[in-house]
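Colleague: All I have is the shape, not the residue letters:
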């Protein structure tokens, strides 16, 4: 009987993927549940990843002319009612403030002072930002208006999971207004391309860019574009969206401008956003049965130095050598940010190294008396598990290149995984077999992505969702037109779509 290999995380991915995910977060000390149902506390190690995401995306946004602003957390109910389709799409998720103070009741504090108009805690800000735009924009000279805000939003969720789906989460939401339809459509695609670039280059997660089906389109939008990623349980994760809103929200909010020809027209608007869900995607894409694995470009820290000595007489020399190395490394820059170095001097034996494995830090460096004598360090890579002794000077010279190699390796590994588990199918029975687990009711990784012909019918889409819990993730931008038969109903198909189970 083959002995099961020892892993730091239990259960493993294959044993119980949802629980494995929770245990990775716990072992890496990234976040925890809060006393408020469905909300999370993001701890420093997890929040540092978000800070790096914010920094990277903000630079990309600014390079296209976008400027940051901030808008109220509370939205008057009447604002949401202006856009019927929008409010219908979010009504079940809205948190509502109905009173403006508390007072002492017989059994404790109770709400008092009903508001004249209830306030909705923002689920998204199209309506309140639209109100501001209606005041800021009067002429074609005021366009384009390119605004972003970093904020929190609230959407009451029934089934929550840290980072992936919580009642409150952090995100950015961009909102732009344009003089022409073409400019707004161009901005919609431009921002999606920025998301794809960042997620692939910085988070090392390969994505598919495409358009959402009508039923999956953002409420009130003309078109929703998205990036979709495959997790290690072969489910899809929507990693970012960019919406072309046409003139729908401009009409609802009264965003008008005078053209060069002195005619009054409604502006064309867009909105686009990503959230802390990206951290969940990162965890599910790269981590293994020993814990978190972090891509260097968004890692909370790049390298940890672990001084090792058994004799008290060696302590001073080892610590001095380690501190000097830390100073040399901190003087370096990696992709326009300082190289981040942790130094762990706790005397807890072998558990210290395992903690950093579980936290996913890209490089672990051990330094002991023998290393000092040979002017070398012992380096362990988190991505491959490779360990080797390297001269200290060579390590300092090569560390940025090693980190880039780790980044590339993680992306390629994720891309290979997606390609392995993506099928092109045109037969309904084969599709149903592909998405049906062998042991129903037990944790089991199955399925993947399927590229298949679709007739465009909402009914076919609904059937797949009901029968298989499968949705159309997107209509890929790069898919070829098809003349085949719809994989669901057999009628003439006019497009290829990506089908998958999803978060």
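Modeller: Nice, thanks for sending it over. It should be emphasised that the depicted structure is a prediction, and the values quoted were computed from it without experimental measurement. Residues are numbered from 1 along each chain as shown.
Colleague: CA atoms for contacts and neighbours, from now on please.
Modeller: Will do.
Colleague: what about the spatially closest residue to residue 248 that is not a sequence neighbour, is that helix, strand or coil?
Modeller: Nearest residue to residue 248, sequence neighbours excluded (Cα to Cα, 6 or more residues apart in numbering): residue 220, at 6.8 Å. Put simply, residue 220 is coil when judged by DSSP: H, G, I helix; E, B strand; the rest coil.
Colleague: Contacts only, for residue 220.
Modeller: 83-86, 245, 248-249 (Cα atoms under 8 Å, 6 or more residues apart in numbering).
Colleague: List only buried entries from those.
Modeller: Among those, the ones that count as buried by 16 or more other Cα atoms under 10 Å are 83, 86, 245, 248-249.
Colleague: Put this next to the previous one:
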């Protein structure tokens, strides 16, 4: 394991390779036999499950319920909303046949030409169309509203360049789809879910985010407005970490979803959709981890604490086992997830390296001397510091330590982002500063032409128009035309 750690590419040398090394060596995921797809390994999936469980609780607290909709979408459904189909057309995988057969010449299996579908099916890139075709049957009256549905699913978007968790052909996500009686209710819902995402990112992922609105060219296909949370990774690049969309009545009109209001009038419902994906795994890794491996916030770590025995003989091991069992019970009584690793085919030093690589927040070590002195060695992953403390009340010490680690990880990420947010007032200055990375606060004239020019010449995009902060008007750094407020521009994943 020590040798494997040495093979972890330093961030300063090659950030992209560091990320790939970390994902694979920490056993989070690996590439599959299917190009562009990944296998999420048990340790990586355990982190995703914690994310999923917490988000699901937060969704249900805001009145949402879960359902499931088909993986396959009739091709004709996508064509009903023009902007939507244009936005996803190049990423769709299409099913054209429903049967295989043995080749007549015995060369293997072929697609049966007689089994061609009457209408091709698109493998779900997102579910607006199939869901709104269903909502037509569910919504008749204002009494059926609001309809607040979420689903946990997989989607397929055909990608040419892929990277584990950050961009894969198939990925896991949740997608909420809601229907409302008024425009105001739908906008309120879209903003509410953006705030849920921001709370999750900051409180659980320990990842500071900026809440904002996407520019028109960066909006979700078919949306009237897209809200986003944007995070800054350690290499100075932005990562879109969650989006919430106000869809207006576009999909309701496309699928004729109308309701009768309290006055007996018929109208189209107002819609939202919102989602986060396994891309959050990439965000978690790149926000906090270091050259020694993962750094996980305690609230999302599969094991918050690991206990490692250090012994010379079976008698010492038995005594440590007894001591550790008591500590495990006390920690679990406080809701702390703990693993006692007394596996005898790995040495303590190997285990220390493994759990450091995997980002376990707190490591406890118990040796023969600790038994005599009633002490225990406590190591924290975020600072790589150790201390020896009394084993009496260790559970309360650890609980406080986990809270401290959660806050310290967030503060470190917050301070880094603060150091990388800079106001830029001229285009020449911007071209210099963008090479250093970070969130650049710039005035923009609001036109798609200026936005496209910036992207073409610098490979940077408008990440969002911030919802909070300084709203002072100014002049566009490119054209000198009036600008309503500063926007955040960065290079991004």
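Modeller: Received it, and whenever you're ready, just let me know what you need. From a predicted model like this one, the values you see are computed outputs, not experimental measurements.
Colleague: Could you get me the TM-score between them?
Modeller: The TM-score (TM-score structural alignment, normalised by the length of the second structure) is 0.96; 485 aligned residues with a Cα RMSD of 1.3 Å.
Colleague: Which members of the contacts of residue 220 of the first structure define the maximum pairwise distance?
Modeller: Farthest-apart pair in those is 84 and 245; separation 13.8 Å (Cα to Cα).
Colleague: so stretch 155-170 of the second structure matches what in the first structure?
Modeller: Counting by TM-score structural alignment, stretch 155-170 of the second structure lines up with residues 153-168 of the first structure.
Colleague: what comes up buried for the matching stretch?
Modeller: 153-157, 161-168.
Colleague: what does that stretch contact?
Modeller: Under Cα under 8 Å, 6+ apart, the answer for stretch 153-168 of the first structure is 22, 31-33, 37-40, 73, 92-95, 121-124, 152, 169-171, 276-281, 503.
Colleague: need the buried residues of stretch 153-168 of the first structure in CSV with distance to residue 182 of the first structure and secondary structure, can you?
Modeller: Formatted as CSV, these follow (distance: Cα to Cα, whole Å; DSSP: H, G, I helix; E, B strand; the rest coil):
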residue, distance to residue 182 of the first structure, secondary structure
153, 30, strand
154, 32, strand
155, 32, coil
156, 35, coil
157, 36, coil
161, 39, strand
162, 39, coil
163, 35, coil
164, 34, coil
165, 34, strand
166, 35, coil
167, 35, coil
168, 34, strand
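Colleague: Find the pair from these with maximum spatial separation.
Modeller: 153 and 161 (15.9 Å).
Colleague: Residue 486 of the second structure reaches residue 473, doesn't it?
Modeller: Yes: using Cα atoms under 8 Å, residue 486 of the second structure is in contact with residue 473, at 7.4 Å.
Colleague: Now for these two: what residues contact both?
Modeller: residue 443.
Colleague: Looking at those two, which is more packed in?
Modeller: residue 486 (26 against 13; other Cα atoms under 10 Å).
Colleague: Which members of the buried ones among the contacts of residue 220 of the first structure are positioned in strands?
Modeller: residue 245 (DSSP state E).
Colleague: Which of the buried ones among the contacts of residue 220 of the first structure sits closest to residue 423 of the first structure?
Modeller: Closest to residue 423 of the first structure, out of all of these and judged by Cα to Cα, is residue 245, at 33.0 Å.
Colleague: Tell me the spacing between the counterpart of residue 233 of the first structure in the second structure and residue 161 of the second structure.
Modeller: For residue 233 of the first structure, the aligned position in the second structure is residue 235, judged by TM-score structural alignment. Between residue 235 of the second structure and residue 161 of the second structure the computed distance is 19 Å (Cα to Cα, to the nearest Å).
Colleague: Over to residue 244 of the second structure?
Modeller: Distance from residue 244 of the second structure to residue 161 of the second structure, by Cα to Cα: 25 Å.
Colleague: now residue 71 of the second structure
Modeller: 23 Å.
Colleague: Go through the buried ones among the contacts of residue 220 of the first structure and name the one nearest residue 391 of the first structure.
Modeller: Closest to residue 391 of the first structure out of these is residue 245 (57.1 Å), distances taken as Cα to Cα.
Colleague: got the contact list for residue 476 of the first structure?
Modeller: Taking Cα under 8 Å, 6+ apart, one finds 208-211, 496-498 in contact with residue 476 of the first structure.
Colleague: Same check on residue 144 of the first structure?
Modeller: Residue 144 of the first structure touches 176-179, counting by Cα under 8 Å, 6+ apart.
Colleague: Check residue 501 of the first structure too.
Modeller: Going by Cα under 8 Å, 6+ apart, the list of residues near residue 501 of the first structure reads 234-236, 447-448, 469-471.
Colleague: out of everything not next to it in sequence, what's closest to the alignment partner in the first structure of residue 26 of the second structure?
Modeller: For residue 26 of the second structure, the aligned position in the first structure is occupied by residue 28, per TM-score structural alignment. Leaving aside its sequence neighbours, residue 28 of the first structure sits nearest to residue 359 (Cα to Cα, 6+ apart; 4.1 Å).
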